[in-house]
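Trainee: sequence first, then the predicted structure, then my questions.
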Amino acid sequence: MARAAVRRQGEALSVEQVADKVADAERRERETRQHLDSPASERGPYDVDPEDLAEQWVGRHAEWRRIAALMDAQGWPAYSPERDVQGSTWARERDAQRKGALARRAAWEKERQDARDELKAQVWLSADVSRRLRAIAARTGLEPEQVLAQLADQVRMDDDGTLTVDTFTPR
């Protein structure tokens, strides 16, 4: 995240402006480290996670230094994210990770929705009914649960509320 933020903020900045950003990031990194050492009681109730903030500034400081060194080595008068090969590679990798995470999240949400739509039931049958169900399942090559599921698919409710099932063959 720090790299992406720095790439966005750094576009078209001059060498001097990048040097200012390096100094600012160094100061912020130092301040957030000091904030980490302060007791929790001194922090406000709306403060962000101080460890997370400190890590962000460590990352930003490192990225601003990398960009400053790159600009110096390449002799660039201004930073251009498109010309930054390493930064562009990292950006593509981050986009791929983000897309993968979004796809996994969508699959997980669909799985949860499907699970909510499913009905799992335990059915206690008398010995006689249970034997008949097992016999039907054995003849059709299905599990007893599959026969019951197909039976439930065939049920319809009449206007008077009675349940009926037309003759059907389990498949």
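Mentor: Yep, it's here. Numbers count the residues shown, from 1 in each chain.
Trainee: going forward, measure contacts between C-alpha atoms and count neighbours the same way
Mentor: Noted.
Trainee: can you mark which positions in the lengthiest helix in the chain are buried?
Mentor: Secondary structure of the chain read by DSSP state H shows that its longest helix is helix 85-117. Going by neighbour count (16 or more other CA atoms under 10 Å), the buried part of helix 85-117 is G87, A91.
Trainee: take the one below as the second:
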Amino acid sequence: MWSSEDKARDTVRRQGRGLSAGQVAEKVAEAVVRVRETRAQAASPGDWGELGGDPVELAGVWAARLVEWRRVAALLEADGHPTYEPSQDQEGTLWAGEREQRRREALTRQEGWLAQQRDEQDELRAELWLAADVSRRLRAIAGRAGLSPEQVLAQLAEHARVSDSGMVTVEPFLPG
């Protein structure tokens, strides 16, 4: 759901809260080292050692964090704030809002999909073979109503009632 840049922005906003410009500079330096190490690890074949996971992906994560730490360092320098506070970072706050909106939209889509799956579990799909005379009658009824035979059968099923004795009845209705 989130890109490497989104994850880096989120991580930096959380880890950067309350850090001074000097501490942010240390984070920039650490990210520079991590980018170099992960890129070297990604370029070498074979054993990925203690890094674990995909070194190319990890290199991308650290590169995105480096960009974000540098942006925060520049923000502190430009605005003259003694420490980084995410609430004072308009660009970071805007990005965080966009990420949260995408997350909510994804959750809404997932909830819709799950509801659709539940509804489909309750649906009945049936294939049935009817005698020729019954089939002709059904097609004639459907044709007069401007419906498909399947639609007529579905409406017939909707109007069917079962009595206490188990007898199935259908009151007269007009298909439509």
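Mentor: Thanks, I have it. Keep in mind that this is a model prediction, so the values were computed, not measured.
Trainee: equivalent range in structure 2 for the longest helix of structure 1?
Mentor: Mapped onto structure 2 using TM-score structural alignment, helix 85-117 of structure 1 covers residues 90-122.
Trainee: now do the strands in structure 1.
Mentor: According to DSSP state E, structure 1 carries its strands in the segments 155-157, 163-165.
Trainee: how about the ones you listed in CSV, adding distance to G59 of structure 1?
Mentor: Below are the strands of structure 1 laid out as CSV (distance: least, CA to CA, whole Å):
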stretch, distance to G59 of structure 1
strand 155-157, 62
strand 163-165, 66
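Trainee: turn the ones you listed into a markdown table, columns for mean neighbour count and distance to A68 of structure 1.
Mentor: Below are these laid out as a markdown table (neighbours: other CA atoms under 10 Å; distance: least, CA to CA, whole Å):
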| stretch | mean neighbour count | distance to A68 of structure 1 |
| --- | --- | --- |
| strand 155-157 | 12 | 72 |
| strand 163-165 | 11 | 76 |
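Trainee: map A135 of structure 1 onto structure 2.
Mentor: Matched by TM-score structural alignment, A135 of structure 1 corresponds to A140 in structure 2.
Trainee: likewise for A25 of structure 1?
Mentor: Aligned counterpart of A25 of structure 1 in structure 2: A31 (TM-score structural alignment).
Trainee: tell me the spacing between the most centrally placed residue in structure 2 and R34 of structure 2.
Mentor: Nearest to the geometric centre of structure 2 sits A106, at 3.5 Å (CA atoms, centre = their mean). Per CA to CA, to the nearest Å, A106 of structure 2 is found 32 Å from R34 of structure 2.
Trainee: hmm, V33 and A59 of structure 2 touching each other?
Mentor: No. The criterion here is CA atoms under 8 Å, and A59 of structure 2 misses it with V33 at 10.8 Å.
Trainee: I appreciate the help and will end here.
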